[in-house]
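**Student:** Build me a structure from this.
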Amino acid sequence: MMSWVRFVFASTIFALVTLFALPLQYLFVKAGWNLQTKFPLRFHRIAAKLLGLRIHMHGDMATERPLLLAANHASWSDIVVLGSLKEISFIAKAEVADWPLFGMFAKLQRSVFVEREKRGKTHDQASEIATRLAAGDVMVLFAEGTTSDGNRVLPFKTSLFGAAQVAIRETSVETVTVQPVAIAYTRVHGVPMGRFHRPLISWPGDVPLGPSLIGLLKDGAIDVDVWFGEPMTIDSKTNRKTLARLMEERVRAMMLSSLLGRDLVTPAGESQESVIPVDSAILKDAKKL
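**Tutor:** Predicted structure coming up:
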């Protein structure tokens, strides 16, 4: 009963906030005001509270620009989690633009929509991302290309990492900073989140958005770790496939730090003295999660 009371309260507040926020953000985007990047941060912070997300940040976002963030992706709620921490924009799959309400949210946050399956469009899409990077926008790339079950990191797709090099070739920037970001959902109502509770937050592609949203609004109280890893500065000679593999390894190691409860890595901005190497035995543990 209490879960439904929470759902009614949270969904009502969310609807009211949305009715207020959407017209304002539309105005900010059309006018080109700086508020177009600042206002979504406030909106996502309210949304995170209503969803019951308790976010714990490890390390910090790099200050260098241009900056591309390479993150894992477990749920639609990743947008709220990251959007509540920093002023960022997202690289989203093209079909998101047509989703009811959430598509409008994505457009008003100035997301770049890409069609990953159409290789012929890869360069044009990379050019659009590169232009935004060169303009100083921090772009988030969910490099797996889809959502996982939240227990593991899927192989990173390499194609859109090329946007960082396109920014170097086609604009005035000489280098681009790429930073790994790991998102790990760890607890529900203070209890470690195992496989039984994982469906509460994970959102694989064949699960409808509506039930997932309703479930989170009803239950809430989810702890999530966000790790900002050591950034890497790349230039025109950097191999994008090597870059993608390195980012994948760093994201996987940070995620395991939360899921296994071990200090496997030290996030960006903190002392490196306590870093523990991530060896093959630890990576094998990940496959058992």
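**Student:** Could you use CA atoms for every contact and neighbour count after this?
**Tutor:** Will do.
**Student:** can you give me the strands for the stretch 151-289 of the chain?
**Tutor:** 176-188, 191-192, 222-228, 232-234 (DSSP state E, counting those that start in this stretch).
**Student:** before we move on, what about the stretch 1-150 of the chain?
**Tutor:** Going by DSSP E, counting those that start in this stretch, the stretch 1-150 of the chain shows strands at 53-58, 67-71, 89-93, 112-114, 139-142.
**Student:** right, and those - which one's nearest Glu249?
**Tutor:** Proximity to Glu249, assessed across those by C-alpha to C-alpha, is greatest for strand 67-71 (11.3 Å).
**Student:** Just the angle for that closest one relative to strand 89-93, thanks.
**Tutor:** 50 degrees (axes from the mean of the first three to the mean of the last three C-alpha atoms, to 10 degrees).
**Student:** Give me the buried stretch members for strand 67-71, please.
**Tutor:** Buried positions in strand 67-71, judged by neighbour count with 16 or more other C-alpha atoms under 10 Å: 67-71.
**Student:** which ones are touching Glu248?
**Tutor:** When contacts are counted by C-alpha atoms under 8 Å, 6 or more residues apart in numbering, Glu248 touches 153, 155-156, 180.
**Student:** Next one: it from Arg110, what distance?
**Tutor:** Look at Glu248 and Arg110: by C-alpha to C-alpha, to the nearest Å, they are 26 Å apart.
**Student:** likewise Ala143?
**Tutor:** Taking C-alpha to C-alpha, one finds Ala143 at 19 Å from Arg110.
**Student:** Between these two, which is the more surrounded one?
**Tutor:** Ala143 (26 against 18; other C-alpha atoms under 10 Å).
**Student:** and the gap between the nearest residue to the more buried one once chain neighbours are set aside and Gly162?
**Tutor:** Computed as C-alpha to C-alpha, 6 or more residues apart in numbering, the closest residue to Ala143 that is not its neighbour in sequence is Phe156, at 5.0 Å. As judged by C-alpha to C-alpha, Phe156 and Gly162 stand 13 Å apart.
**Student:** So Thr146 sits against Ser75, correct?
**Tutor:** No: if you go by C-alpha atoms under 8 Å, Thr146 and Ser75 don't touch, sitting 9.4 Å apart.
**Student:** Before we compare anything, build this one as well:
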Amino acid sequence: MTARPDAAGWARLVGRALLLVLAVAICLVPHALWQLFRLPSPWPKWFMVMVTRICGVRRVSVGVPLKRDVFFVANHLSWLDIPVIASANGTAFIAKEELSRAPVIGWLARQNRTVFVSRADRMGVAEQINQLRDALAEAWAVTIFPEGTTTDGQSLLPFKPSLLAVLDPPPPGIMVQPVVLDYGKVAQEIAWVGIEEGQDNAVRVLSRKGSFRVAVHFLEPFNPRDYPGRKAINAEARRRIEDALVAIRGRPLRPFPGHDVLATVPPGVAYEGAE
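**Tutor:** This next block holds a predicted model:
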């Protein structure tokens, strides 16, 4: 069970929660006006910038993210990964369909052009792939967390290539850019893993004292047309992310404890694809 914050921790939690509500209020009206006039809205990205700062994140970007026609593939530690990456490049995300029904969070995700998918809807897989193709055709940058769940920042799970079917064959002009999230010394403290409930993790992160550095490494993009099929694309993206993580950490990654029998997956954060 997650330890409850002390009085100072509760004060930080309440203060940050109020600031998050204020950030929504600041961005809501101008975002609606941009949408009314059918203009590309910069406000979701600016909102994500506010979220990261309020939550104590001090983001450092390493490398250059592609601006359009790109499929980002990233490792996954926390719900914070979403605002961290989006604040750097304005990307949309692929998320589990359950997230779309979550109060407030589902609405916020739709404002950031999230593509919702359902792993239970086997008959609708083709339609989900079509939604992704439409998103990419509109020059969106789309991010997927192919591990299907979060880890402790010291490991990297096998990637699940199901939704990479959108890249088989790749739409014209689309590139794949691997992304490495490095939370450094606070990785295990921030990570949302195991049986911890989402609200408990949010309380723990938002009540935390001080700030912390997160480095977002945008690795060299590659052309998916150079790899025969989604499994090869998936393997290449994972190889590059693993190599970068090893180089950043200066030692090999370790196996994630119990990942083969992991029964509890954080809800609404990342799509769990199945082969």
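**Student:** quick revisit: looking at the strands of the stretch 151-289 of the first structure, which one is packed in the most?
**Tutor:** Highest mean neighbour count of those: strand 176-188, a mean of 25 (counted as mean count of other C-alpha atoms under 10 Å).
**Student:** which strands and helices sit next to that one?
**Tutor:** Here strand 176-188 of the first structure touches strand 67-71, helix 162-170, strand 222-228, strand 232-234, helix 240-259, going by 3 or more C-alpha pairs under 8 Å, 6 or more residues apart in numbering; DSSP states H and E.
**Student:** Give the equivalent position in the second structure for the residue nearest to Ala143 of the first structure.
**Tutor:** Here Phe156 of the first structure is matched to Phe159 in the second structure, going by TM-score structural alignment.
**Student:** show me the contacts for that match.
**Tutor:** Listed by C-alpha under 8 Å, 6+ apart, the contact set of Phe159 of the second structure reads 146-148, 234-235, 238.
**Student:** for the residues you listed, which one is nearest Gly90 of the second structure?
**Tutor:** Closest to Gly90 of the second structure, out of all of those and judged by C-alpha to C-alpha, is Pro146, at 19.1 Å.
**Student:** sorry, back to before: higher neighbour count, Thr146 and Ser75 of the first structure?
**Tutor:** Applying other C-alpha under 10 Å to Thr146 of the first structure and Ser75 shows that Ser75 carries more neighbours, namely 25 against 18.
**Student:** Alignment lookup: the more buried one to the second structure.
**Tutor:** Using TM-score structural alignment, the partner of Ser75 of the first structure in the second structure is Ser78.
**Student:** correct me, but its match touches Ile190?
**Tutor:** Yes: between Ser78 of the second structure and Ile190 there is a contact under C-alpha under 8 Å: 6.9 Å.
**Student:** Can you tell me which of the strands of the stretch 1-150 of the first structure is nearest to Ile234 of the first structure?
**Tutor:** strand 67-71 (10.5 Å).
**Student:** Which strands or helices does the closest one pack on?
**Tutor:** Using 3+ C-alpha pairs under 8 Å, 6+ apart: strand 67-71 of the first structure touches strand 139-142, strand 176-188.
**Student:** Average separation of the shortest one from the aligned part of the second structure, please.
**Tutor:** This means strand 139-142 of the first structure. Superposed on the second structure, strand 139-142 of the first structure shows a mean distance of 0.7 Å to its aligned residues (mean C-alpha distance after the TM-score superposition for the first structure).
**Student:** State the span of the second structure onto which that strand is aligned.
**Tutor:** Against the second structure, strand 139-142 of the first structure falls on residues 142-145 (TM-score structural alignment).
**Student:** Contacts for the matching stretch, please.
**Tutor:** Applying C-alpha under 8 Å, 6+ apart, the set of residues contacting stretch 142-145 of the second structure is 70-76, 91-94, 135-136, 270-271.
**Student:** can you do 7 Å?
**Tutor:** For stretch 142-145 of the second structure, the external contacting residues (C-alpha atoms under 7 Å, 6 or more residues apart in numbering) are 70-76, 91-94, 270.
**Student:** for it, which positions count as buried?
**Tutor:** Buried positions in stretch 142-145 of the second structure, judged by neighbour count with 16+ other C-alpha under 10 Å: 142-145.
**Student:** If we only consider these, which is nearest to Ala7 of the second structure?
**Tutor:** For those, the nearest to Ala7 of the second structure is Phe145 (35.5 Å; C-alpha to C-alpha).
**Student:** Gln125 of the first structure: what's it in contact with?
**Tutor:** Counting by C-alpha under 7 Å, 6+ apart, Gln125 of the first structure has contacts Val114.
**Student:** What residue in the second structure is paired with it?
**Tutor:** Aligning on TM-score structural alignment places Gln125 of the first structure opposite Gln128 in the second structure.
**Student:** and what of Ser84 of the first structure?
**Tutor:** Looks like Ser84 of the first structure aligns to Ser87 there (TM-score structural alignment).
**Student:** Just to check, that match is in contact with Trp43?
**Tutor:** No: between Ser87 of the second structure and Trp43 no contact is recorded; they are 10.4 Å apart, counting by C-alpha atoms under 7 Å.
**Student:** ok, and the closest non-adjacent residue to the most centrally placed residue in the second structure?
**Tutor:** Computing the C-alpha centroid of the second structure and ranking residues by C-alpha atoms, centre = their mean puts Ile82 first, at 3.7 Å. Nearest non-adjacent residue to Ile82 of the second structure, counting by C-alpha to C-alpha, 6+ apart: Phe93, 7.9 Å away.
**Student:** Check Trp192 of the second structure too.
**Tutor:** For Trp192 of the second structure, ignoring the flanking residues on the chain, the nearest one in space by C-alpha to C-alpha, 6+ apart is Ser78 at 5.2 Å.
**Student:** Return the distance of the one you found relative to Pro224 of the second structure.
**Tutor:** Taking C-alpha to C-alpha, one finds Ser78 of the second structure at 27 Å from Pro224 of the second structure.
**Student:** ok, now which ones touch Asn201 of the second structure?
**Tutor:** Asn201 of the second structure neighbours (C-alpha under 7 Å, 6+ apart): Trp192.
**Student:** and what of the one 4 residues further on?
**Tutor:** The contact partners of Val205 of the second structure, taken as C-alpha under 7 Å, 6+ apart, are Ile190.
**Student:** Give me the aligned partner of it over in the first structure.
**Tutor:** Looks like Val205 of the second structure aligns to Leu216 there (TM-score structural alignment).
**Student:** how much space is there between its match and Ala106 of the first structure?
**Tutor:** Distance from Leu216 of the first structure to Ala106 of the first structure, by C-alpha to C-alpha: 20 Å.
**Student:** List the buried residues for stretch 106-125 of the first structure?
**Tutor:** For stretch 106-125 of the first structure, by 16+ other C-alpha under 10 Å, it's 106-114, 116, 122, 125.
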